[in-house]
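**Student:** Got a predicted structure plus its sequence, pasted below:
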Amino acid sequence: MTSASPWWTPHVHADRRPRLLARNAIAAALRVWLAERDFIEVGTAALQVSPGNETHLSAFATEAIRPDGSRRPYYLHTSPEFACKKLLAAGETRLFSFGQVWRNRERGPLHHPEFTMLEWYRAGEPYEALMDDCAAFLALAAERAGTKRLTYRGREADPFAVPERLSVAEAFDRHAGIDLLATVAPDGATDGDALRAALTQAGIRTAPDDNWGDLFSRVMVERIEPNLGHGRATVLYEYPVPEAALARPSTRDPRVAERFELYACGVELANGFGELTDPAEQRRRFEADMDEKERIYGERYPIDEDFLAALALMPEASGIALGFDRLVMLATGAARIDDVIWTPVAE
């Protein structure tokens, strides 16, 4: 048995090159689109004191050695989010970051430990504006790749069609027959027993130690996500407050938050928010998520105190992160994320 030839082998590179050139064309077009709308591209430091405080986010840890020999821990950033929000606090109103981020515990057809994220922010604008941005980016990517369809593993979506907008509650009802919001109280408290009973009735397995968040994720993975973005993209919006640590609650219903995700061909492409700007509430959520992370993984990450201080100065804003490599995958019909990365990380 012989192993596959490495990516730098000339004949392998020749096969990969058309997709890589399409990647460059898409990146250039997105930068032009943003610049034409007065977005400023910013560079953010990859080394951060905190990589973020989401429960299931895993980071690469490193350390700086000072001239006196002392050491300070750092993390490679999992997103430029904290830095971008500090720039919003400093006075920027439309900005974007287009660069590398790192996430540990992730490797597969749709995951790579080092990947490219496009993140952009609109101060003083509603998060629905980001939904419109996403629709424009799908069409732009398809145009630059010379295709009329986004594809992934036999699934297709029309990048020029207006995306479907579907609330998370509607998705749970449609695809699992579950009344999700009946298990969420107006103050954000959740009823795990009620959700467990609903999963059992829907024929979805549960484990004795599953909490509400575990049950929510299982329905999402097994019943919801595979059915999103077929024929046209789907904007899945109004996540329950417990599943939106960085988003502000909706003025329409306190049980849900201004968070949405963009899907095409069953693949999650982007995650957007009406940004939370209450530092006390943000600290509470971070600490709760780190308690949960310690329960599951036996570790926790520090909280970036500078970020919480900046949050008090940050204007109302909406922000979003898009997995650029995944967008290129769908626009070029690639089967694996490695196929659209110029120099993949060795296994």
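**Tutor:** Right, received. Where do you want to start?
**Student:** contacts and neighbour counts: CA atoms only from here.
**Tutor:** OK.
**Student:** for the chain, what spans make up the helices?
**Tutor:** For the chain, the helices defined by DSSP state H cover 10-36, 81-90, 128-145, 168-176, 192-201, 212-219, 279-297, 305-311, 324-332.
**Student:** Any chance of CSV for these, columns mean neighbour count and distance to Glu114?
**Tutor:** Converted to CSV, the helices of the chain look like this (neighbours: other Cα atoms under 10 Å; distance: least, Cα to Cα, whole Å):
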stretch, mean neighbour count, distance to Glu114
helix 10-36, 16, 16
helix 81-90, 20, 16
helix 128-145, 19, 21
helix 168-176, 19, 29
helix 192-201, 17, 35
helix 212-219, 17, 24
helix 279-297, 16, 21
helix 305-311, 17, 24
helix 324-332, 26, 10
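**Student:** this is the comparison structure:
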Amino acid sequence: MIMTENWQPTASIDLLLKRAKLLKKIRDFFADRCVLEVETPILSHAAVTDLHLSSFETIFNKPGKNDPQAGQKLALITSPEYHMKRLIAAGSGPIYQICKCFRNHEEIGRYHNPEFTMLEWYRIQFDMMQIINEVDDLFQLILDSEPAEHLSYQSAFIKYLNIDPLTANRDEFVNAIKKLALNFDTDGADINTLQQFLFTFGIEPYIGKDKPTVVYHFPASQAALAEICSEDQRTAKRFEFYYQGVELANGFKELVNAKEQRIRFEQDNQERAARGFPPQVIDEYLLSAMNAGLPECSGVAVGLDRLIMLALKQTTISQVMSFNLENA
């Protein structure tokens, strides 16, 4: 038998007690606002098509059938979004969830662990700014922070990189990256990749230092499941919160059109094929729910381990998790 000394939790018991108190505080926040707590599956028949996310897969072998080829392929969720939207379409009203999520091909470090805790919620008939304000209310409560600074994606690029991301061509993005003097091979990179690199290394380090910052109206090409802005179709109703160098939340005014959502899923799979990635099964349950009638809503996902890390003034998420992957 192999014995190891690495059996202790990565978080101290004192910090785990404080984590539990914060979780209660979060649940009280939603109870006061009449938002229902729900639970949805961790295993799913369909994985996400997003190029930047990779799911863990497993095989369910029914009793008496030991042939892996005959088993049913399932995925561990990267987010509870699809199941929660099905609940909303069924008439649940506003809902939230605290659950485990899983992302493969993720680094293990200060802010990442392949298994992590997500706080996700959806508000019926909320526009993007309403849910941004609610996220801000929660963060002020948990982090004891000042109200968030608001900054559009376009204005952030102009302020920190002196470039307009909605009008710049590829050469302008490449030149902006060269000015950062970072080792990044731009050959073959598309505009989205260049934009995301610039945002990560040219903007994120400078925002949200003293108080949270919300960046909103991301490019439509990075819309994922967000609604396109009617007033400027180059942008989408997507936002992200940052604080003290950490990305904390990603949210949308949700796309509710099933036909448009199918087109985006299919485009994702086409892009996956072009990059040599395997295509993902499209979630027909979600599309059927949307087709039946997904009400106008906004939603947001918060990395709960990161939020608690900042609230408890720690430097890594492992310090507020019972066990990280390395000693799970």
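**Tutor:** Arrived safely, thanks for sending. Values in this document were obtained by computation on a predicted structure and should not be read as measured data.
**Student:** quick one: TM-score?
**Tutor:** Remark: TM-score between the superposed chains equals 0.91 [TM-score structural alignment, normalised by the length of the second structure]; 317 aligned residues with a Cα RMSD of 2.0 Å.
**Student:** Which among the helices of the first structure is found nearest to Ala59 of the first structure?
**Tutor:** Ala59 of the first structure lies closest to helix 279-297 among the helices of the first structure, at 12.4 Å (Cα to Cα).
**Student:** Counterpart of Gly43 of the first structure over in the second structure?
**Tutor:** Under the alignment (TM-score structural alignment), Gly43 of the first structure maps onto Glu39 of the second structure.
**Student:** Just give the closest residue to that match, not the sequence neighbours.
**Tutor:** Gln97 (6.4 Å; Cα to Cα, 6 or more residues apart in numbering).
**Student:** Give me the neighbour count for the one you found.
**Tutor:** Using other Cα atoms under 10 Å, Gln97 of the second structure is surrounded by 21 other residues.
**Student:** likewise Pro41 of the second structure?
**Tutor:** Residue neighbour count, defined by other Cα under 10 Å, stands at 11 for Pro41 of the second structure.
**Student:** and it, what is it in contact with?
**Tutor:** 80, 83 (Cα atoms under 8 Å, 6 or more residues apart in numbering).
**Student:** Tabulate the helices of the first structure (JSON lines), appending distance to Ile341 of the first structure.
**Tutor:** Formatted as JSON lines, the helices of the first structure follow (distance: least, Cα to Cα, whole Å):
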{"stretch": "helix 10-36", "distance to Ile341 of the first structure": "7"}
{"stretch": "helix 81-90", "distance to Ile341 of the first structure": "22"}
{"stretch": "helix 128-145", "distance to Ile341 of the first structure": "15"}
{"stretch": "helix 168-176", "distance to Ile341 of the first structure": "32"}
{"stretch": "helix 192-201", "distance to Ile341 of the first structure": "39"}
{"stretch": "helix 212-219", "distance to Ile341 of the first structure": "29"}
{"stretch": "helix 279-297", "distance to Ile341 of the first structure": "30"}
{"stretch": "helix 305-311", "distance to Ile341 of the first structure": "31"}
{"stretch": "helix 324-332", "distance to Ile341 of the first structure": "7"}
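**Student:** Quick check: which of those helices is nearest to Leu236 of the first structure?
**Tutor:** Nearest to Leu236 of the first structure, of those and by Cα to Cα, is helix 168-176 at 6.0 Å.
**Student:** ok, average deviation of the closest one from the second structure?
**Tutor:** Helix 168-176 of the first structure differs from its equivalent in the second structure by a mean of 0.8 Å after superposition (mean Cα distance after the TM-score superposition for the first structure).
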